[in-house]
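Asker: pasted the sequence and its predicted model underneath.
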Amino acid sequence: MRIAVASGKGGTGKTLVSVNLSAVAGLDLADLDVEEPNAFLYFGDGPSTIVPVSRPVPSIDRSACDLCGECARVCAFNALVRLPQRIRVHEELCHGCGACVRLCPRQAIEEAGHEMGALVSMAQNGRRLVYGRLDVGEANAVPLIKAVRSSLEPGRTTIMDCPPGTSCNMVEAVRGSDYAIMVTEPTPFGAHDLSLALDVLERLGVPHGVVINKAGMGGVDIVAMCASRGAAVLGSIPFRRDIAERHAMGQLLIDRPEDRRTFRDLWGAVMRRMRS
């Protein structure tokens, strides 16, 4: 079972929810926010396994290429350019769709591996953490997100800390999840971006509920907004300075009984919604 934790915007507290929920429920954790993964800061020290991850990019056989330019014409991402003497490949723009390989009249193109990042995994106290680490300068994170998801052990429930927003990264991370927990805050930006993210989840057919972080700070009535959208409110996390301080120091909130109860109740609410 895969449970995604996502947000319409950054900074709402999805990592805070992910790391504490996985810890209190004793579940595996995956960090799919590969551009800036940080869940490992809350997992504890231990040995890790690092595996390079590559994505396919075109490699031109210049002896076979007649510079017809068909590859550049069919590339939807402008990753190939016909120059007077050769075909130039912009690997950073390539999405690995394979159209150029399949449609080259001279069969002068093969796919080669372009290293884009690493898959990191570690285990501690019966729980497993896996996350992706995208190399600096890489524009396309989707293949690495796919690699992280493919590495998850079947039959084990995993909490997945997903990228923020509603871009391709978020879509790839939440797609096919058994449930999605949307983390928001009672601010105008939080409400606006939550609405966009709920639209995405509805289009993908992923069942979901909402957690309100920084509850009590005033601002937008998220409960009323969720009611108007038919989205269940699973729970809330209070707006307290000590929560922000402890999280910023890499500490789990569940070390305190009152906060541990908050995340136990949240996990119970998720289970009830999934059974209903």
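Answerer: Done, it's in.

Asker: make it CA atoms for all contacts and neighbour counts henceforth
Answerer: Fine.

Asker: now do the contacts for Leu16.
Answerer: His247 (Cα atoms under 8 Å, 6 or more residues apart in numbering).

Asker: secondary structure element holding it?
Answerer: Per DSSP states H and E, Leu16 falls inside helix 14-25.

Asker: any buried residues in the very next helix or strand once past that helix, and which?
Answerer: As assigned by DSSP H and E, the chain's next helix or strand after helix 14-25 is strand 28-31. For strand 28-31, the neighbour count (16 or more other Cα atoms under 10 Å) marks 28-31 as buried.

Asker: pull the residues that contact strand 28-31.
Answerer: By Cα under 8 Å, 6+ apart, strand 28-31 touches 18-19, 22, 37-39, 127-132, 148, 152, 156-162.

Asker: mind listing which of these are in strands?
Answerer: Those of these mapping onto strands are 127-132, 158-161, per DSSP state E.

Asker: try this one next to it:
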Amino acid sequence: MNIAVLSGKGGTGKTTVSTNLALALKANYIDCDVEEPNGFLFLKPEVDAEEKVIVEYPVIDDNKCKSCGACVNVCQFNALAKVKDDIMLFQKLCHGCGACQIVCKYNAITYGKREIGKIEKGTARDINCSRGILNISEPMAVPVIRKLLKNLSDGINLIDCPPGTSCNVVNALKYADSAILVTECSEFGLHDLKMAVKLVKMYNIPFGIVINKDDDSDNIIKKYCMEEKIPLIGTIPYSKDIAVIYSKGEVLYDKLHHKEIFNHLSIAAKEVLSWN
């Protein structure tokens, strides 16, 4: 059972929900927010395995290249450009599709390899934890996300997705059987939640909503859920105490009152999502 936790925007509390629900469900925690993976700051796993993420990129042999521009024309990602009589490579834009090598009539293109990030794995509180880390200045997170989610363990896997609705989220969502959308009670929260709902519906997987920083009123998010007939899994109250705990890098699940909140959310999630 792979559960994706996502949000239409950053700062809604997605990682707070993910880390604490992982403890409540005794689930494997996978941090796919590879540009800023902070779930480990709270779960504090002991990392015992590390693996590099390697991608391929074209290498042009100047002695064979005739600067015909066929490789430039076929590249859909603008990683190659013809400047006068020379072919320029923008290495970090390359997706490694191999099209340039196929169309080259002069066998001037081979492929090299380079490191763009890494995968870390460990354990904390009897749950398996893993995260991807994208190297600084690298623009493409998808290869790291794909490697991180390849060959997921049996049982419950809780996938902490990147924020927003970009291709990074899309690639994480491909591995999900169900989804939990985290939002907050604001116009911005509602606007971006609607985009996340559209994205999840494209994959036709069951999903529900968790409201963070709930003001205990009949707010715009609750009205939206009722109008659209979207299951509301539960709420996390707007609380200074929660903010203080979070700022210290501690998990809410260690505090009795907050533990009850996430135990309730875990039970409600099983009722809302297609559980198996």
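Answerer: That came through, no problem. Quick caveat: nothing in here was measured; it's all calculated off a predicted structure.

Asker: with structure 2 overlaid, how far apart is the helix holding Leu16 of structure 1 on average?
Answerer: Superposed on structure 2, helix 14-25 of structure 1 shows a mean distance of 0.6 Å to its aligned residues (mean Cα distance after the TM-score superposition for structure 1).

Asker: buried sites along that helix?
Answerer: Neighbour-count burial for helix 14-25 of structure 1 flags 14-24 (criterion: 16+ other Cα under 10 Å).

Asker: show me the contacts for Pro163 of structure 2.
Answerer: Counting by Cα under 8 Å, 6+ apart, Pro163 of structure 2 has contacts 6-10, 33, 169.

Asker: ok, Val74 of structure 2 next?
Answerer: 99-100, 103.

Asker: quick one on the thing from earlier: quick check on the contacts of strand 28-31 of structure 1: which are buried?
Answerer: Buried among the contacts of strand 28-31 of structure 1 (16+ other Cα under 10 Å): 18-19, 22, 37-39, 128-132, 148, 152, 157-162.

Asker: what's the following helix or strand after the helix or strand harbouring Met88 of structure 2?
Answerer: Element membership of Met88 of structure 2, judged by DSSP H and E, is strand 86-89. Under the assignment DSSP H and E, the closest C-terminal helix or strand after strand 86-89 of structure 2 is helix 99-103.

Asker: and that next one, how far from structure 1 on average?
Answerer: Counting by mean Cα distance after the TM-score superposition for structure 1, helix 99-103 of structure 2 comes out at 1.9 Å.

Asker: now that helix: buried residues?
Answerer: Quick answer for helix 99-103 of structure 2 (16+ other Cα under 10 Å): 100-101, 103.

Asker: which neighbouring elements make contact with it?
Answerer: helix 70-74, strand 109-124 (3 or more Cα pairs under 8 Å, 6 or more residues apart in numbering; DSSP states H and E).

Asker: distance between the helix holding Leu16 of structure 1 and the chain's centre?
Answerer: Centroid separation for helix 14-25 of structure 1 versus its chain: 15 Å, with Cα atoms, centre = their mean, to the nearest Å.

Asker: likewise for stretch 225-240 of structure 2?
Answerer: Distance, centroid of stretch 225-240 of structure 2 to centroid of chain: 22 Å (Cα atoms, centre = their mean).

Asker: endpoints of that stretch, how far apart?
Answerer: Start-to-end span of stretch 225-240 of structure 2 (Cα to Cα, to the nearest Å) is 26 Å.
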